[in-house]
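*Asks:* sharing a model prediction with you, sequence too.
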Amino acid sequence: MNTSPSPADPRQVIARRAAAEVRDGQLVNLGIGLPTLIPAFVPDGVQVWIHSENGIVGVGPQAARDQLDAELIDAGGGYVTLVPGGAIVDSATSFGIIRRGLLDITFLGALQVSRHGDLANWLVPGKVVAGIGGGAELAQKARRVIVTMPHCDKDGRAKIVERCDLPLTARRCVSRVITEHAVFDIGAEGLLLREILSDLSPAQLQAITAPFRDARP
């Protein structure tokens, strides 16, 4: 399903651009929240095998009301379906897939990403959370870690920063960041601007982003 996004919905802008990263036959993990929107924008004819860390290989669309199965949920607790050929596996097998580096991509949300690729996505001091979960494993072991997140937080503060001041999930793990405004790569050269997705100028984008080099063609 290839759905056109609403210009007023930055989450859809991000999810549509993220879907362009996947290739036919890849094994892809989706983090909680925004990344779960990505499958709706995968181009027709491209089959992506979606992995959920709680033990599903082949996650299908969200379950309709008449399809709800209390025992078939994704890692975020959402009711899902299973695609033909999909499998339910135990936790040890699921994390074995992660730890052996078999995931082509993991799409993760984030609270902050540093210009060097450090990821903070699990704890805001003073907030009650269940724990880091599988995020640390995913961030360290997937072949590509792509962060999908709003460019700024709800208070307007930049989320792509010089240095993370929140507890880290993993260091120097992020290879690409996709926001509603831009696509950045992170590598040996630091933060590189690859695409602008909104009507912001490079100067306006720089005002809300850690220092980057414009590497657009």
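*Replies:* Now that the structure is in, tell me what you want to look at.
*Asks:* contacts, neighbours, all on C-alpha from now
*Replies:* Fine.
*Asks:* quick one: the strands in the chain?
*Replies:* With DSSP state E applied, the chain shows strands at 27-30, 49-52, 56-62, 80-88, 105-108, 112-114, 119-120, 145-148, 160-161, 176-178, 182-187, 190-196, 213-214, listed in chain order.
*Asks:* out of those strands, nearest to residue 136?
*Replies:* Of all the strands of the chain, strand 119-120 sits nearest to residue 136, with 9.3 Å by C-alpha to C-alpha.
*Asks:* can you list the neighbours in contact with that closest one?
*Replies:* 110-113, 164, 166-174 (C-alpha atoms under 8 Å, 6 or more residues apart in numbering).
*Asks:* kindly recompute the last result at 10 Å.
*Replies:* The contact list for strand 119-120 (C-alpha atoms under 10 Å, 6 or more residues apart in numbering) reads 108-114, 135-136, 139, 145, 147, 159-160, 163-174.
*Asks:* okay, which residue of this structure is out on the far edge from center?
*Replies:* Note on the chain: the largest C-alpha distance from the chain mean falls to residue 66, namely 28.8 Å (C-alpha atoms, centre = their mean).
*Asks:* could you turn the buried ones of the contacts of strand 119-120 into a ChimeraX selection?
*Replies:* Here is the ChimeraX selection string for the buried members of these, based on 16 or more other C-alpha atoms under 10 Å:
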select :108,109,110,111,112,113,114,135,136,139,145,147,159,160,164,166,168,169,170,171,172,173,174
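*Asks:* put this beside the first:
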Amino acid sequence: MSFKPLDRAGIAARIARDIPEGWFVNLGIGIPTGVSDHVPLEREVIFHSENGVIGAGPAPAPENVDPYLVNAGTQPITLRTGGAFVHHADSFAIARGAHLDLCVLGAFEVAQNGDIANWAHSATDPVRQVGGAMDLAIGAKRLWVAMEHITKANGSPRLRKACTYPLTAKGVVRRVYTDLAVLEVTPRGFEVVEMIPGLTRQDLQDRTEAELIWR
């Protein structure tokens, strides 16, 4: 293999590069939570957490952890200047009311039409709660996904013609960032924006179930 996939921090850093000044952004659990660590402090991006934090900052140094200051995934965070705490109901009104410019979620699968599946580990998982991802997926103005391109278990593709896992939301994903590429979801399917160095078009297609479109 002549290419080196991005690690989880690398995916988060790549997403951070594309978030414009002034956006109001929610970060999901997993890879997305690392995005705030890579946004330069001089660029004003307001991060929202469902547990009632507006203006969350990057993760603190171990010696500066405040056990009472955490995100929705109970990970330690900091609070940027001007940050605030709000009631849980107000926080979800923000998530559901199209007040967020962007939500970044992790996923198990994304379909070529923008469907996302991120709450059940397989089609046969026992019934469990879908959680706040459902509200964020349909409530934010745009949805980006951070994920690894194939599964670790058997190398199965995660970018599919149609999701095989239970859906979180239909037709909402705008862009996908993986450890191999950045892809836009278009009416024709996944359009490749960029690939990591050393990766060929055939390498990427071999790891993708859906037919890729090239710019």
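*Replies:* Okay, I see it. As the structure is a computational prediction, the values presented were derived from the model and not from experiment.
*Asks:* residue 15 of the first structure is nearest to which of the strands of the first structure?
*Replies:* Smallest distance to residue 15 of the first structure across the strands of the first structure (C-alpha to C-alpha): 7.6 Å, for strand 145-148.
*Asks:* which residues of the second structure does that closest one align to?
*Replies:* Aligned using TM-score structural alignment, strand 145-148 of the first structure spans residues 143-146 in the second structure.
*Asks:* the matching stretch against the first structure, how far on average?
*Replies:* Compared with the first structure after fitting, stretch 143-146 of the second structure deviates on average by 0.5 Å (mean C-alpha distance after the TM-score superposition for the first structure).
*Asks:* and that stretch, how far out from the chain's middle?
*Replies:* Put simply, stretch 143-146 of the second structure sits 4 Å off its chain's centre (C-alpha atoms, centre = their mean, to the nearest Å).
*Asks:* likewise stretch 145-165 of the first structure?
*Replies:* On C-alpha atoms, centre = their mean, the centre of stretch 145-165 of the first structure falls 13 Å from that of its chain.
*Asks:* mind checking the end-to-end distance for it?
*Replies:* One end of stretch 145-165 of the first structure to the other measures 20 Å (C-alpha to C-alpha, to the nearest Å).
*Asks:* please apply the same query to stretch 149-168 of the first structure.
*Replies:* Terminal residues of stretch 149-168 of the first structure are spaced 16 Å apart (C-alpha to C-alpha).
*Asks:* so how far is residue 68 of the first structure from the equivalent of residue 52 of the second structure over in the first structure?
*Replies:* Under the alignment by TM-score structural alignment, residue 52 of the second structure pairs with residue 55 in the first structure. Counting by C-alpha to C-alpha, the separation of residue 55 of the first structure from residue 68 of the first structure is 17 Å.
*Asks:* which of those two has more neighbours?
*Replies:* residue 55 (21 against 15; other C-alpha atoms under 10 Å).
*Asks:* and the residue lying closest to that one once chain neighbours are set aside, how far from residue 207 of the first structure?
*Replies:* If the residues on either side of it in the chain are set aside, residue 55 of the first structure comes closest to residue 89, at 4.8 Å by C-alpha to C-alpha, 6 or more residues apart in numbering. Taking C-alpha to C-alpha as the measure, residue 89 of the first structure falls 46 Å from residue 207 of the first structure.
*Asks:* who has more neighbours out of those two?
*Replies:* residue 89 (14 against 10).
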